[in-house]
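Q: Have a look; sequence and predicted model below, questions after that.
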Amino acid sequence: MTRAVLAIDLDAIAENWAALDARSAADVETAAVVKADGYGLGIGPVGRRLLRAGVRRFFVAQMAEGVALRAAIGDGPPIHVFAGYTGADRDDVENAALSPLLNSPEQIAAFSSDLKGRPCGLQIDSGMHRLGLAPEDDAAFRAALDRLDPDLVISHLACADTPEHPMNARQLETFARRTRGIPRARLSLAATGGILMGPEYHFGVTRPGVGLYGGLPFAGARGVVRLDLPVIQVRDVRRGDAVGYGATWTAPRPSRIATLSAGYADGLIRAIGGRVTLFAGDRPVPSVGRVSMDLMAADVTGIDPAPEFLTLIGPAQGVDGVAAAAGTIGYEILTGLGHRYERVYKGVD
C-alpha cells in the first residue's frame, strides 16, 4: 500500500437511515441530508444508495450541491436547499427542479418575482438566530404561505445534541406556535438529534444528517468509514531523539517510529498530533510529534514485523474518537477527509 485508503460502506449508511426511520411514527417521512458532498463521502454514490433504501426527499446546503444531486439521482424526489434563493439561482432551480427554503422577506420577494408557482419551502427562526424568518417577519411568512403554497416549513434545533438543554423545549414551543394551522405533513424540525429526542419533535418530516454517516449523537449507528494509512518508512531512534516539526516529541527510550503517508492536507487536522491513537489490527499505537502537510508519525516499538499500514478510523475508533483527540466534533473530521485517498465503496448500485 502506497496510498491511504478510505473505505466507505454505503450499505451502512442505508442501514443507519432505516434505523432512524424506524424511530418515527408511520405517518412521518424520513428524508436525508446529503450536504457537503454527502458529508464528505460523495453526494452521487450516497444519494443513489439512499434512494434505493427508500429516501424520497433530500436536503442540501447550496444550489450547486442540489444540481449535483439531481444529476446523480434523476427526476422525482424533492431536493430542498437550506440556503434559500437569490435571483442568481434561477437557472439552477428551474433546470434541476430544486426547492429552495426561503429564509427572509427579501428571498420571498425575489422568488415570488422570478419563480412563483414553482416548488419552494419556508424556513423560520425558532430561536437559533441563524437562518430563517424572524418573529417580526411573521406578516411576510403568512403572506408567503398563501401566495406561494410552499411544500415544506422547517426550523432547526440549536442544542439537539444535548437533549436536556432547555432551549430544545423552547424551540419546540416556538415552532409549534408559529406554524399552528399549517398541515402537519408540511412541517420539519428534527435532524438526527431531534429524532432521538422523541416523537413530539418529529412533526411531518425528519431530516437526519450526521447519524446516517455513523456520527454522534446517534450512538447506535453503524460505522460507515474506515481509513487505513500506509507506512512508508520505519526507523529506529535513540532515547532523546526528536521527531517531526518543532521537536515537540522526543523518544523516552529507544523507539521504532513509523512515518505515515497522510497529513493535514488530507483532513487529518494538526491538533491530533501526539494525541490520537492509531491501530495495528486491534493493537493501539500512539501518534507522536506534529502532523505535517503530508505525513504523520506513530510509535510502533515492539510490533514485529512492522505494520504495512495503521488504521485511524475503523472498528476500534470512529470519527468521533478522532474528533475527541482534536478537541472538535465528528462532523469536522468526516467532512474534512481529503481527496487524495483512494476511495473504495461498498454497496454501490
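A: Okay, I see it.
Q: going forward, measure contacts and count neighbours with C-alpha atoms only.
A: Fine.
Q: what's the single longest strand in this structure?
A: strand 225-237 (DSSP state E).
Q: same for the very next helix or strand once past that strand, what does it pack against?
A: Of the helices and strands lying after strand 225-237 in sequence (DSSP states H and E), the nearest is strand 242-243. Judged by 3 or more Cα pairs under 8 Å, 6 or more residues apart in numbering; DSSP states H and E, the packing partners of strand 242-243 are strand 249-250.
Q: Does anything pack onto the strand it packs on? Which helices or strands?
A: Against strand 249-250 (3+ Cα pairs under 8 Å, 6+ apart) you get strand 242-243.
Q: Contacts for the strand it packs on, please.
A: Residues from elsewhere that reach strand 242-243 (Cα atoms under 8 Å, 6 or more residues apart in numbering): Thr248, Trp249, Thr250, Ala251, Val288, Gly289, Ala297.
Q: this is the other structure I want to compare:
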Amino acid sequence: MSLSPHALVHTRNIVANWRAIGALVPGSEAGAVVKANAYGHGAGPVVTALHAAGCRTFFVAYVEEGAELRSIVGGDATILAFNGAGPDDANIVRESAILPVINSIPALKDWLALPNMPDYAVHIDTGMNRLGVRMEDVGELAALTAHAPPGHIMSHLVDSDDRSQPINERQLARFTEAASHFPEAIKSFSNTGGCFMGRAYGFDVARPGIGLYGGGPPAPAGVTALLPGMTLEAPILTVQSVSAGETVGYGATYTLDQARTLATVALGYGDGFPRSATNSGYATLGGIKCPIVGRVSMDLITIDVSDAPDLAKPGQFAQFIGAAVPLEDQARRAGTVGYELVTGLGHRVRRIYD
C-alpha cells in the first residue's frame, strides 16, 4: 500500500474536453495548450492522447518544450512557442520545426536578419499590455514582413473568464483589424473562455488550455460541464479523536469547538498543495466533505472526518481534486486559480494514467 499522494490523470477526459470545446467554435481547428508539462498533468501522455484523437496544433511557452513534443508527435503537427525565440535558438527551432511567436518589433528584426530564417508566428497585443507587437506598430510589422510574412498571427484575451466584459469585443475588433494586414496567415485568438464566447472568436485555430484539464470559467448554459483532467488523492496516515478546546497543527490556527474525529493525510505544500488552503480547503471521503483544519504543512494535512467516520481509515485515500472536489472550487478556497494549483503539483505526486 502506497503512503504517498498520487494524481490519476484522465487522458480520456482531456480528449473529451478538447472535443467539447472545439465543437463550440465550428469552422475552427481545435489546438491544445500543453505548456508547463500539460498544466502539470504530464505532457507526454496527454499529447500522445490528443494527437491520437486528431489534434494537430500544440502550443507551449518555450522552444525547449516544443522540441520535447516533436519527438512525441512526429512531423505531422504544428508546434508554436508563445515566448518566442532569440537568434541563439535558431538551431533548435530548425531541427525541431518549432514556430516561435515573435512578440516585438526589435525581436522581429533580429529574426528576419537570420540566414535561412525559420518560419515564425507573430503575437499582436490587443489589450493585455504584456507581450506582442502593439496595435500602433502593425503597419510597420506588415511592411517589415512583406518579403517573409508570418505563418501565424495571434492575440490573447484579457478577461475571457467574464464574458460580459466589454474589453472582449474591443479586443476582437482590434485583432480583426490587425489580422486583415496578413490575409494568408493562420489566425488564432480564442483560449478556453474565448471558445465559450462562440464562433466569432474562433478564427482559424482555437487554443483551449485550462479547459482541457477541467478548469477555467464555467461553461455557458446548455454546454455540458467539463470533466476533471485529474483526481488528486492522498492517503490517510492516522485517525484520532480530539477533545474540544484542543488546537490543530503549527501555529495553533484552529481550535476545536467540540470533540471531533481528525485524520492526517500525506500531502502538503512540499507536494505543491498550497499552504493558503489552511482552514479553508477541503477533501472528500466517499463524496462527504471533510474540511482542512489547521495549517497545511510541508508533508501533512489534517482534515475533519467526523461526518465520515466509517470511511476514515488508515490507508484510505481522500480526494483533493476531482469529480467530488472541482478544481476551481478548491483553488478559490486557497485564494488562487486552477492553473496554479495543477501546475504547482510536484514530482512527489505520482502520476497514474488511465
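A: It's in. Just so you know, these numbers come straight off a predicted model, no measurement behind them.
Q: TM-score for the pair, please.
A: Taking TM-score structural alignment, normalised by the length of structure 1 as the basis, the two superposed chains have a TM-score of 0.94; 345 aligned residues with a Cα RMSD of 1.6 Å.
Q: circling back: and the contacts of strand 242-243 of structure 1, which is closest to Val93 of structure 1?
A: Ala297 (47.1 Å; Cα to Cα).
Q: Now the closest one: closest residue in space, sequence neighbours ignored.
A: Thr259 (4.6 Å; Cα to Cα, 6 or more residues apart in numbering).
Q: Against Pro274 of structure 2, how distant is the counterpart of that neighbour in structure 2?
A: Applying TM-score structural alignment, one finds that Thr259 of structure 1 aligns to Thr264 in structure 2. To Pro274 of structure 2, Thr264 of structure 2 is 16 Å away according to Cα to Cα, to the nearest Å.
Q: got it, and Asp89 of structure 2?
A: 35 Å.
Q: Would you mind telling me which of these two has the busier surroundings?
A: Neighbour comparison, Asp89 of structure 2 and Pro274: the larger count goes to Pro274, with 22 against 13 (by other Cα atoms under 10 Å).
Q: counterpart of that one in structure 1?
A: Using TM-score structural alignment, Pro274 of structure 2 sits opposite Ile269 in structure 1.
Q: Touching, its match and Val291? I think so.
A: Yes. Judged on Cα atoms under 8 Å, Ile269 of structure 1 makes contact with Val291 at a distance of 7.4 Å.
Q: Overlap in contacts, these two.
A: Gly263.
Q: roughly how far is the helix or strand hosting Phe58 of structure 2 from the heart of the chain?
A: Phe58 of structure 2 belongs to strand 57-60 when assigned by DSSP H and E. A distance of 12 Å separates the C-alpha centroid of strand 57-60 of structure 2 from that of its chain, computed with Cα atoms, centre = their mean, to the nearest Å.
Q: Can you point out the buried residues in the following helix or strand past it?
A: For strand 57-60 of structure 2, the following helix or strand on the C-terminal side (DSSP H and E) is helix 63-73. Buried residues in helix 63-73 of structure 2, defined by neighbour count with 16 or more other Cα atoms under 10 Å: Val63, Glu64, Glu65, Gly66, Ala67, Leu69, Arg70, Val73.
Q: Now do the contacts for Ile321 of structure 2.
A: Met230, Thr231, Leu232, Glu233, Ala283, Leu327, Gln330.
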